[in-house]
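Q: Next comes the sequence, and after it the predicted model I'd like to discuss.
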Amino acid sequence: MRTDTDTSSDSGSDSDKPAPSPEELRFRSPKETVFTRNSVTTWSMARRLPQLVRRALLLGWRVNRTSVIVLLACQAASAVLEAFGLVATTSTITALIASGHIQDRLVDALPAIGVLAAAAGARALLGIAIVNVSSRLSPRISREAELEMLNAAVHAELAAYDHPGFNDRWDNADRGAAVAQDLITESQQLMSCVASIVAAAGVLTVLHPVLLPLLVVAVLPQGIASMKGARIHYESNRAMASERRTLALLRWFIADKETADQLRSSTMADFLLGRYRAIGARVDTVTDRAVHQGARYALIGAFTGGIASAGVWGALGLLLATGHMSVASAGTAVFALRTVGSSLRGVVGYGTQLFRTGLYFDDWVDFIEEAGGHRMNRGTATTGSPEVVRAEALTYRYPDADRPALEKVTLEVRRGEILALVGENGSGKTTLSKLLTGLYVPTEGAVTWDGRHIGDLDPHHLWTQTAVVPQSFAHWPLPARENITLGQPHGGDETVHRAAERSGAHEVVGELRSGLDTLLAREWFGGVELSGGQWQRIAIARAFYRPAGLLVMDEPTSALDARAEHRIFSGIREIARDRAVVLVTHRLANVAVADHIVVLDHGRVIQRGTFDQLVDEPGLFRELWDLQNDRGVPGQRSHSEERTG
């Protein structure tokens, strides 16, 4: 038996529970550890850079092989010419500081000076050629990367878009595709620096072996600092990926035409702008922290690098003072040291840029390989127009959902039949229609076409046998003809006009300035903007046009007027003669045309039968039917009420 004390204790514990925090608009990142693959160490960078250069050259090779060959040949020739120039420098200095009359010394130096001038001129021409080739390759590489990313996206399962991680991977891969064009430029610059180092280092080592390792030690601290800074920049960008996407979403709601009227009439501008500023402030905080941390690394690298550089020049002076190096050799060493030092700094700088670009590009590579972890992995069998589409003990759960959207659903629809799916919002009707068309793969159970599991069928071939009118249909920025044919014409314009007439879209097309050739796009793209109802007629015409065996119509007349709606449903029986039709709608009067009706409630089938059967028996269908036909609502006020009011 419960006492008063027990009750008060329980109520007190309930009041002590913290109230749930309001949820905030924010894209969720996948629960995974990033950056572990790319630890920043000197050795990891040394290993990564050749791989990245190779990757850049392979991308370039796929785009234009001749350009890659020319690029490599020019780099090699430039390195050889630089070595000749340094050797000629020693000869020039030796001739100029030798004993004898100045004219004789100048004459002796002329051949070496000629070599220097010729090498410099040739290297300048090669440099122009290298820049020209890399500039032509860069945009082509980026476009190729974008095409591969788009190809990977369309080969991902539709369910991928329900995973927050997929959105993040797409965003990161998109950035990787954008920087892909930098790969060839940065690789070319890195190769140029390496070629200069090889040429100058060979000469410098001949002059005295101790100079080169000392110079490497001098440049190494700045290199490490630059790598650390690149890593911090990359990590901060990845950390803010979700915030940037949220800002992009808010920008759309604030500025887009679709929401402009509601933004003004509801006076939401200041509220949304405030949210935008708050999220932007979070991005600024993380960015500032990354900049300050990178600056600290750069300061440490510059300080230690300066001390090491002083040691190099001190060693050169000591070698000259002790007679271990001649004046001519010392002069050449100065030029070589400057060349190697500049090139090493270039390797560090360009290598750091390439390393950072590679981090972003890795995201692109991962997306291409696995389509963000959701690449389709189905069978390769093909099928024709189905006679029977069946769901058997079908269960489907969305990612991170608390409960299945569908559970143990069994039904079938045959060619020549119309199956109607009925239920309240959230009952699973649209999800079921996507499973029947193979857009989703069941979590449990099976969807079969003529007894064959959809997982064993080639999905793209399967979809050639489907026609879908979704609730939210695409407004493709294409001419009216291609908006109906979807770029897959058959039967000529006669077939297009027949589909348009069945859907009522012929009235829309007839009023367009150029008929089927009219561009349907927003005004600033030079097109014609249609109303919601006009677009819905076009969307229905698409489905009627496709020579498909399974037709799914999900709320197909939600934006249509009564006349247009009547046209669709009076002609749907003819459409169903050689197709299996699945109709999803809330307007129960329209499902009278169906051969079978399945009533869903919270993902389960609770009723099934014909229209007459379901209207006559107690249950959800009858309840919804009565509500839709209930006219017991307040009517218009009488004249006497208006006067007294």
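A: Here it is on my side, so go on. Numbering: from 1, shown residues only.

Q: hey, let's count contacts and neighbours off CA atoms from now on
A: Fine.

Q: how much space between residue 172 and residue 104?
A: Distance, residue 172 to residue 104, by CA to CA, to the nearest Å: 66 Å.

Q: Looking only at neighbour counts, state which of the two leads.
A: The residue with the greater number of neighbours, taking residue 172 and residue 104 and applying other CA atoms under 10 Å, is residue 172; the counts read 22 against 13.

Q: Could you count how many residues lie near residue 295?
A: Neighbour count for residue 295, taken as other CA under 10 Å: 15.

Q: Which elements pack onto the helix or strand where it lies?
A: Using DSSP states H and E, the element containing residue 295 is helix 269-321. Helix 269-321 sits against helix 211-239, helix 241-255, helix 327-370, with contacts defined as 3 or more CA pairs under 8 Å, 6 or more residues apart in numbering; DSSP states H and E.

Q: ok, second structure coming up, stack it against the first:
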Amino acid sequence: MNETRTTPPRKAGPGPQEPPESAEPTEHDEELRYRHPGDKRQFVGQSISTGTMVRRLPQLIRRALHLAWRADRRSTVLLLLAQAASGVFGALALYATTGTLAAMLRPGPVAAHLRDAAPSLAVLTGSAALRAVLGIAVLTLSGRVAPRINREADMALIEAGCSAELAAYDEPQYGERWEAADRGASTTPDLLTSTQDVIASAVSLLAAAGVLATLHPLLVPFLLLGSVPTGVAAVRTARIHYLAAITTGDERQALRIYRWYLIDKGRADQVRSDQVLPFMLDKYRKAEARIVTVTDRAGREAARVSLLAALGTGAGAALMWGALLYLVSSGRIGLAAAGSATFALRTAASGVQGMVGNGARLYRMGLYLDDYFTFLDEAGGHRIARGSIVPGPPRTIEVTGLTYTYPGGQQEPALRGIDLTLTQGEVVAVIGQNGSGKSTFLKLLSGLYLPQPDGGRISWDGVPIGDLDADALFRQVARVPQEFARWPLQAAENVHLGQYDGDDPAPAVAAAAALTGFDETVARLRSGWRTLLAQGWQGGAELSGGGWQRGAVSRAFFRTARRPGLLILDEPTSDLDPRAEHRILHSLRALAPGRITLLVTHNLANARLADRVVVVDQGRIVQTGTWDELAHCDGLFRELLDLQADRTVPAQRPRPAKHPRPTG
């Protein structure tokens, strides 16, 4: 059953709301506006600066290397060694450049010059070759480590998400934290790449600075003079493009949603029959136009910043060449040293630009990585933290004064003061209209939800469910929810779900399936129990709605046969024909001993098999008794029973009288 809790729309004044007079959008219309959780727009806009990046980069580099270390220690060590060696050979190449130029520019025969330059040329050539090999090694090692980091991050995130209380999904903040953490996990492969690029740029910068300091100390300040304008521009343009990206995040997400709704198989028939394509494409184009407007504006602003930086860099280059000419003309350095200084300054400028550009990207990733690690620590603030008592099959479940309200300022309580005792071996039918609180009640009984503070008590054999070990409690529960899962697994796996203790599960799977008729469904499949139930995949098959429901009930019967604790079936025969329904209900009665069984059904005739019927209305138990007792007294059960028995329909339209054909 789907119990939908809705909040009434706000009204501008008393009286019913009127439909809009025009279909044209206005400024008050609500459109898809997706705020990417955790993007911290205002904070990012103010904090992306050279100073903040410099302070934060060491921490982010340590975090990236820690992730890489956990994913693949050997490759991480080799990657760092390759980066360091590449920097060393880069410095050797710069020094060798000085020796080569000095030998070539010296007066004398060319042959003598080449002979003198040979050692430096050998070092230069060898360094270049080794750097090329190391570059290949770095790319290979990065390609090996990055996907491993991503897999580790994904698995840790999934584990953390599944470690949260079910009630977390009713909290809007949980979804936001999950989305932010998921985005953080998706950045982890790029995190290593950016970290590696920052390290490589830093190594190049240090090598160039060492060479310049050796040639002449006065050349070292030109590292900043030639690189600062470009570096500042890189930070500014990074901020511009980043803010443009998150500003258009609403529209980009809307485009993905529109696209998915138009191409998804589940709605493909309605896209065609309702002729919705032109209308939805118009919304798509408008969202795309808003993205283009923002990105074009950001592009123009970034181009202006880059132009100013280019002018500053040109001025710095002019000063640099002027200083070099002065040092050469004054005899402070030779022509060879000046040539080497030119190469070193260019290398340094490239290193600064790489550090700033990749540092800005690394800094942005770090914001989402913070959300990822926070979620891992807290599971979105809802990590399961219960008691340690391991329960057995419950002999008695007692519910006292149970009240439950979903989050939301205008929500009415889903349950109000429920009192009920359930005993082992008993079958209890839970009856009620849609939205009466049945699903919420069953989730609380099975420990998926915990009673809220001052919201009453649920105990298994006298122990509050909050004091029980969560996994041990769940092992005692077998459920068939109304919206049951259709797992993309083999037919047999859809029944046992890996829940067996090393023995061959086939006999137990077959026994559970025989109780529901699922074995007959499987017998018609091409590969029997090994058939993949995933249409659209190679070899995959699809079942009818009734076939899937038989499989879901078989899954619960398999589970409860192993640990007969609490069996809950929520509309387990809604998609079945009378023969299959009869078979499952008789099996349910036979399984009753040794467990507590709860059956939710809108077919009141099915409730006859129950030892007791509990009628729920607006979150309260309004009636309880046997089927015969409730059927012969006034109340909601009798009212629903009478409505279900009333099969009168409007009379058919009278047929026109037939007139005899004229003869003669």
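A: It's in. Every value quoted in this text rests on a predicted model; they were computed, and no experiment measured them.

Q: How alike are these chains, TM-score-wise?
A: Put the two chains on top of each other and the TM-score (TM-score structural alignment, normalised by the length of the first structure) is 0.90; 633 aligned residues with a CA RMSD of 2.9 Å.

Q: quick revisit: show me the one of the helices and strands packed on helix 269-321 of the first structure that comes nearest residue 261 of the first structure.
A: helix 241-255 (10.3 Å; CA to CA).

Q: what's the angle between the closest one and helix 211-239?
A: Using axes from the mean of the first three to the mean of the last three CA atoms, to 10 degrees, the inter-axis angle of helix 241-255 of the first structure relative to helix 211-239 is 50 degrees.

Q: Next, the mean deviation of helix 241-255 of the first structure compared to the second structure.
A: Helix 241-255 of the first structure, aligned to the second structure and superposed, deviates on average by 3.8 Å (mean CA distance after the TM-score superposition for the first structure).

Q: So for the helix or strand following that helix, what gets flagged as buried?
A: For helix 241-255 of the first structure, the following helix or strand on the C-terminal side (DSSP H and E) is helix 257-265. Within helix 257-265 of the first structure, the residues that qualify as buried are residue 263, counting by 16 or more other CA atoms under 10 Å.

Q: I'd like the distance between whichever residue in the second structure pairs up with residue 95 of the first structure and residue 588 of the second structure.
A: Under the alignment by TM-score structural alignment, residue 95 of the first structure pairs with residue 103 in the second structure. Here the criterion is CA to CA. By it, residue 103 of the second structure lies 96 Å from residue 588 of the second structure.

Q: Next: residue 251 of the second structure.
A: Summarising the geometry, the distance separating residue 251 of the second structure from residue 588 of the second structure, computed by CA to CA, is 51 Å.

Q: Likewise for residue 64 of the second structure?
A: Look at residue 64 of the second structure and residue 588 of the second structure: by CA to CA, they are 54 Å apart.

Q: Then residue 421 of the second structure?
A: Taking CA to CA as the measure, residue 421 of the second structure and residue 588 of the second structure are separated by 20 Å.

Q: Give me the more crowded residue out of those two.
A: Remark: of residue 421 of the second structure and residue 588, residue 588 carries more neighbours, 22 against 11, as counted by other CA under 10 Å.

Q: which one in the first structure is aligned with the more buried one?
A: Matched to the first structure by TM-score structural alignment, residue 588 of the second structure sits across from residue 572.

Q: so where does its match fall, helix or strand?
A: Residue 572 of the first structure belongs to helix 562-575, assigned by DSSP H and E.

Q: right, and the helix or strand after that helix?
A: Once helix 562-575 of the first structure ends, the next helix or strand along the chain (criterion: DSSP H and E) is strand 580-584.

Q: And that next one, what does it pack against?
A: Applying 3+ CA pairs under 8 Å, 6+ apart, we find strand 580-584 of the first structure packed against strand 406-414, strand 418-423, helix 429-436, strand 550-554.

Q: and for the third one, what are the contacting residues?
A: Identification of contacts with helix 429-436 of the first structure by CA atoms under 8 Å, 6 or more residues apart in numbering yields 389-391, 405-406, 421-423, 440-442, 447, 552, 554, 582, 584, 600.

Q: If any of these are buried, put those into a PyMOL selection.
A: Selection of buried members from the contacts of helix 429-436 of the first structure for PyMOL, criterion 16+ other CA under 10 Å:
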select buried, resi 389+390+391+405+406+421+422+423+440+441+442+447+552+554+582+584+600
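
Q: ok so, going back, what count of nearby residues applies to the match of residue 95 of the first structure?
A: By the criterion of other CA under 10 Å, residue 103 of the second structure has 21 neighbours.

Q: could you list every residue that touches it?
A: 113-114, 116-117.

Q: go again using 6 Å as the cut-off
A: Residue 103 of the second structure sits next to 113, 116-117 when contact means CA atoms under 6 Å, 6 or more residues apart in numbering.

Q: Could you list which of those residues belong to helices?
A: The helices, defined by DSSP state H, take in 113, 116-117 from the contacts of residue 103 of the second structure.

Q: Dump those residues into JSON lines; add distance to residue 147 of the second structure and neighbour count as well.
A: As requested, these are exported to JSON lines (distance: CA to CA, whole Å; neighbours: other CA atoms under 10 Å):
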{"residue": "113", "distance to residue 147 of the second structure": "51", "neighbour count": "18"}
{"residue": "116", "distance to residue 147 of the second structure": "49", "neighbour count": "17"}
{"residue": "117", "distance to residue 147 of the second structure": "45", "neighbour count": "20"}
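
Q: mind checking the SS state of residue 447 of the first structure?
A: Classification of residue 447 of the first structure into helix, strand or coil gives strand, according to DSSP: H, G, I helix; E, B strand; the rest coil.

Q: and the aligned partner of it in the second structure, how far is that from residue 398 of the second structure?
A: Taking TM-score structural alignment as the criterion, the aligned counterpart of residue 447 of the first structure in the second structure is residue 458. Taking CA to CA as the criterion, residue 458 of the second structure is separated from residue 398 of the second structure by 6 Å.

Q: that's a helix at residue 85 of the first structure, yeah?
A: Yes - if the criterion is three-state DSSP, then residue 85 of the first structure is within a helix.

Q: With adjacent residues omitted, what lies nearest to it?
A: residue 116 (5.0 Å; CA to CA, 6 or more residues apart in numbering).

Q: what's the angle from the host helix or strand of the one you found to helix 327-370?
A: Remark: residue 116 of the first structure resides in helix 102-154, with elements defined by DSSP H and E. Between the direction of helix 102-154 of the first structure and that of helix 327-370, the angle (the same axes, to 10 degrees) works out to 10 degrees.

Q: so how many other residues sit close to residue 281 of the first structure?
A: A count of neighbours around residue 281 of the first structure, defined by other CA under 10 Å, yields 12.

Q: and the equivalent of residue 270 of the second structure over in the first structure, what is it in contact with?
A: In the first structure, the residue matched to residue 270 of the second structure (TM-score structural alignment) is residue 262. When contacts are counted by CA under 6 Å, 6+ apart, residue 262 of the first structure is found next to no other residue.
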